[in-house]
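Asker: Need a 3D model of the following:
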Amino acid sequence: MSTIKADVLLVGGGVMSATLGTLLSKLDPSKRLVMVERLDHVAHESTDGWNNAGTGHAGYCELNYTPQNAAGEVEINRALAINANFEISLQLWSSLINTGELPAPSQFINTTPHISFVWGEENVAFLRQRYEKLSAHHLFKDMEYSEDHEVLRQWMPLVMEGRGDDEKVAGTRVPYGTDVDFGSLTRNLVSSLEKHDQFELKLSHEVLDIEPARETGWKVTLKNRETGKKLVVIAGVVFLGAGGGALPLLQKSGIPESKGYGGFPVSGQWLVCQDDEIVKRHFAKVYGKAAIGAPPMSVPHLDTRIINGKPALLFGPYAGFTTKFLKAGSKMDLIKSVRPNNLMQMMDVGVNNMDLTKYLIGEVMQSHEDRVTSLRDYFPGAEAGKWTLAQAGQRVQIIKKDGKGRGKLEFGTELVSSKDGSMAALLGASPGASVAAQAMIEVIERCFAERLPEGWQDRLKALVPSYGESLVEDAALLERIRPQVLDTLNLAKS
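Answerer: Coordinates of the predicted model:
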């Protein structure tokens, strides 16, 4: 069994590991980076274009990011934070285009207006209040609002087709919303990394074991899934960016910070239309309100997508229940993740979320016509024969302790790291890939804190001009940076 050494081991060949590897290679080109991926090519699980919404999540259209409190008031803080974090991703991608490490932006990101659409008096009142609060903030100042049927027909003709003029509807729009092919983005990032002598990619390798090394860092045992040969990597820092597979790997490490975490797997499906005549009539991501009891990842949306360079129209996702943690995983993943330290939390979530479980099972049992009926809320003229069902990606929502020591289910992302900074893992789902840059900067701040004063802060500032400052609080900073970034990424042109 051979052994290699690495300064940093990146587990998972998705957008998170690719982003962290890119940042580290820019901050210190001498660092030895090894990326390991269990499949035979990168960006084929959660990061693949067909496995995620492809929405550049910025809070423009996603209504679940602006919940109503008990008093009925719309809360916008989460939308502000997500928007600011997505701006950081845009800044990084813009910098990498300028240095030639990413190709023309159209190969991975395209302007696609972000629209929220609702119907009914109560929902219209909600959307109006949401617009008033968000548009008053500089991050959302370009948001438009309308209840005018003619305006809405211009924004989204398929959605408004066949609706009566007396139907109470409303929509908001941000014209420079984005569709992102995270699979293409990741493949390009990894391709650039492979040009560096200090980077090595190990495909078709899965992690068998993670244990402390005799010196410092970690001893990680890998297995080549094609040959069966084992390989040991001695790494100073290990990052687990393996999507739904990150939780079991974190548990293997045994770090105290991993105790109490569990996972709730949720699958998804899309209805897909690739009829050119229909696809070319819709140019937007139109998000609505989730059904009662639905998880946030099931917020319905009718989306213009560009995947591997080909346009398509997707509706969904339709959630489902599975015990797999990865699309290419095992049905035993959920059972194997149960530990004495998380059993109580997982039981609490199971008991307290029976309605969610029933909802997910109900989604799985739907017929094609049932799914098309849901689609017709957003495209009244949809013909069942022009839509096919496709399997989306797998997500594992976080189960953790609440303030009372009981289990709670969370639908965001969370970074878990060891006290000494030698191990970090990203758990959870939405907003996921969209905020990869900010999430990986947080990994650097936790795992390489001592390097920040040694020039790393300045290098981060060069890559992400807003680094160390607040886009939420500083309108002048946003006004200085956003136009340049939109121009570089060709997002100012609708």
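Asker: C-alpha only now, for contacts and for neighbours.
Answerer: Fine.
Asker: For His57, which non-adjacent residue is spatially closest?
Answerer: The shortest distance from His57 to any residue that is not its chain neighbour, by CA to CA, 6 or more residues apart in numbering, is 5.6 Å, and that residue is Ser434.
Asker: what about that neighbour, distance to Arg173?
Answerer: Using CA to CA, to the nearest Å, one obtains 19 Å as the distance from Ser434 to Arg173.
Asker: next one: Asp377
Answerer: 19 Å.
Asker: more neighbours, these two?
Answerer: Neighbours around Asp377 and Arg173, counted as other CA atoms under 10 Å, are more numerous at Arg173. The numbers are 24 against 16.
Asker: helix, strand or coil for that one?
Answerer: Classification of Arg173 using DSSP: H, G, I helix; E, B strand; the rest coil returns strand.
Asker: And this one, please, so the two structures can be compared:
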Amino acid sequence: MAVRQADVVLVGGGVMSATLGMMLRQLDPSLDIVMVERLDHVAHESTDGWNNAGTGHAGYCELNYTPETDDGDVTIDRALQINAQFEVSLQLWSYLVEQGILPEPSTFINRTPHQSFVWGEKDVAFLKRRHERLSAHHLFRDMEYTESPKDLEEWMPLIVNNRDPMQRVAATRIKHGSDVDFGSLTRSMVSWLETQPNFELMLSSPVHYIDQRDNGRWKIRVKNQKTGELTKLETGFVFLGAGGGALPLLQKSGIEEARGYGGFPVSGQWLVCGKPDIVQQHNSKVYGKAPIGAPPMSVPHLDTRIINGEPALLFGPFAGFTTRFLKQGSIFDLLGSVKSTNLKPMLSVSKSNMDLTRYLIGEVFQSHSDRVASLRNFFPDAMEEDWQLRMAGQRVQIIKQVDGGGGKLEFGTEIVAAKDGTLAALLGASPGASTAANAMINVIERCFPEKIKTPEWQERMKELVPSYGQSLVEDEALLTKVRERTLSTLQLG
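Answerer: Got it, this is the predicted structure:
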């Protein structure tokens, strides 16, 4: 059997692999790139519009990114970091639109105000302090705060209609927030890559074998599920961007850096309303505070979405317990991921997170009436018959070994790379897709360290992302210049 030689193999057809493939193609058009996807089309698991939060996570409305301290203050460092990283994605997408590589922006991104909404004295005080801290920084200078019934009726009519007038409420708003259909975005990027020389997309082709040769190159074997044909690949660099499937593949690779990592799978569900007369009354993303014990992905929000060009209104997500790592995965995924190298961290996390496990199992057994009751905290007039339950995607939170051999449950994303730079994997969930460009720049810097230092790659990277190598958190003038361009190009202003 002939061996297919490649410079780069991207495992997974989601937004991460597509973003990395696109950036590498722009940096060096001569690279021979192969993308392998186990399903029969790309962007169908975590990246799919119905499976992905789609918020364009920017820290504008997600209250879990600004935790409250014991003394009543609010920490904003994570929100600043995520906002700056999302601006990197906006810059890359703007460049691709300007070059005609991506289609008209409204096919994948639409202006949708990002709002936070809380009720009760304690949470109103928190939101007000959050606004004070964030709006003092140039990244969040456009954030508005209100407790005015008139403003709230304008901002979020569904939420304030027929609400108890004695209940104290407050909200913040960023008008230039966005809704991103990452499924459509990814399909557009991959479609363009397919028109380029030295790029091959292999669908219905899960990876069955991965191992590193003595010469440092990787051997990969994939099997076409439709034809049964085996293909052997050999490459100098592998990226595992397979969502929840990245951890098992990372373990198969055998790299030392994978030791101690485990996964905690979490499922999700949405309440979906497609009634035009209701959908048309809400044009924003409104986030509240997560219930005590809930994982960050379960922060409740009433969400305007444009998925495959069609508007919808979503509420949730409702978390659930699962043993699958992928929506179309196996119930044995979790058990199969337990190894001698991560057994102690996983047992440690299991013992210390029993409350979370009970919460997730309880979410599974909620009735439709229970879920609609939660929705009525945001939409008091919600009627059960107007909302249907729809499964969201799977997420695998990171379990990471800590000093002493125990484990810690992480709710962010993390890049694990081999010390020789020949393999990298992206693990974790939120904020995920929204920060794909920044994450893939990290991969390039760690795995192509000599090339990224060359004048050619430096110049090209700054064309793709003009703020590259500079801090949007620290440089207000740079942020102003960058944001003016992206809001105009992507029609978000």
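Asker: picking that back up, the residue nearest to His57 of structure 1 against Ala84, yeah?
Answerer: No: using CA atoms under 8 Å, Ser434 of structure 1 makes no contact with Ala84, being 10.9 Å away.
Asker: Mutual contacts of those two, please.
Answerer: Contact criterion CA atoms under 8 Å, 6 or more residues apart in numbering; residues shared by Ser434 of structure 1 and Ala84: Ala58.
Asker: Those two: who's more crowded?
Answerer: Residue environment comparison for Ser434 of structure 1 versus Ala84 gives the larger neighbour count to Ser434, 26 against 23, counting by other CA under 10 Å.
Asker: The residue nearest to His57 of structure 1 and Leu189 of structure 1, how far apart?
Answerer: Separation of Ser434 of structure 1 from Leu189 of structure 1 (CA to CA): 15 Å.
Asker: Could you find the closest non-adjacent residue to the residue nearest the centre of structure 1?
Answerer: For structure 1, Gly432 is the residue whose C-alpha lies nearest the centre (CA atoms, centre = their mean; 2.4 Å). Of all residues beyond its chain neighbours, the one nearest Gly432 of structure 1 is Thr413 (6.5 Å), with distances taken as CA to CA, 6+ apart.
Asker: Please apply the same query to Glu68 of structure 2.
Answerer: Nearest non-adjacent residue to Glu68 of structure 2, counting by CA to CA, 6+ apart: Val74, 4.5 Å away.
Asker: what about the one you found, how many neighbours?
Answerer: A count of neighbours around Val74 of structure 2, defined by other CA under 10 Å, yields 20.
Asker: Aligned against structure 1, show me the partner of it.
Answerer: In the superposition onto structure 1, Val74 of structure 2 corresponds to Val74 when matched by TM-score structural alignment.
Asker: Contact partners for that match?
Answerer: Thr66, Pro67, Gln68, Phe126, Gln129, Arg130, Lys133.
Asker: Separate out the buried members of those.
Answerer: Thr66, Pro67, Phe126, Arg130 (16 or more other CA atoms under 10 Å).
Asker: Strands of the stretch 251-400 of structure 1, start to end?
Answerer: Counting by DSSP state E, counting those that start in this stretch, the stretch 251-400 of structure 1 has strands at residues 262-273, 285-287, 301-307, 310-320, 388-391, 395-401.
Asker: Just say which of those strands is most tucked in.
Answerer: Per-residue neighbour counts averaged over each of those give the maximum for strand 285-287, namely a mean of 27 (mean count of other CA atoms under 10 Å).
Asker: Give the other helices and strands that it contacts.
Answerer: Helices and strands in packing contact with strand 285-287 of structure 1 are listed as strand 114-119, strand 301-307; criterion 3 or more CA pairs under 8 Å, 6 or more residues apart in numbering; DSSP states H and E.
Asker: Check structure 2 for its longest helix and report it.
Answerer: The helix that spans the most residues within structure 2, counting by DSSP state H, is helix 77-98.
Asker: hmm, who's touching that one?
Answerer: Among residues not part of helix 77-98 of structure 2, those counted as contacts by CA under 8 Å, 6+ apart are 56-60, 65-66, 102-105, 139, 431, 434-438, 463-467, 472-473, 482-483, 485-486, 489-490.
Asker: Show the buried residues in those.
Answerer: With burial judged by 16+ other CA under 10 Å, the buried subset of the contacts of helix 77-98 of structure 2 is 56-60, 65-66, 102, 105, 139, 431, 434-438, 463-467, 472-473, 482-483, 485-486, 489-490.
Asker: Indicate which one of the strands of the stretch 251-400 of structure 1 is closest to Glu215 of structure 1.
Answerer: Relative to Glu215 of structure 1, the nearest member of those by CA to CA is strand 262-273, separated by 30.1 Å.
Asker: Asn283 of structure 2 and Ser253 of structure 2, how far apart?
Answerer: Spatial separation of Asn283 of structure 2 from Ser253 of structure 2 under the definition CA to CA is 45 Å.
Asker: What count of nearby residues applies to Pro340 of structure 1?
Answerer: Counted with other CA under 10 Å, the neighbours of Pro340 of structure 1 add up to 9.
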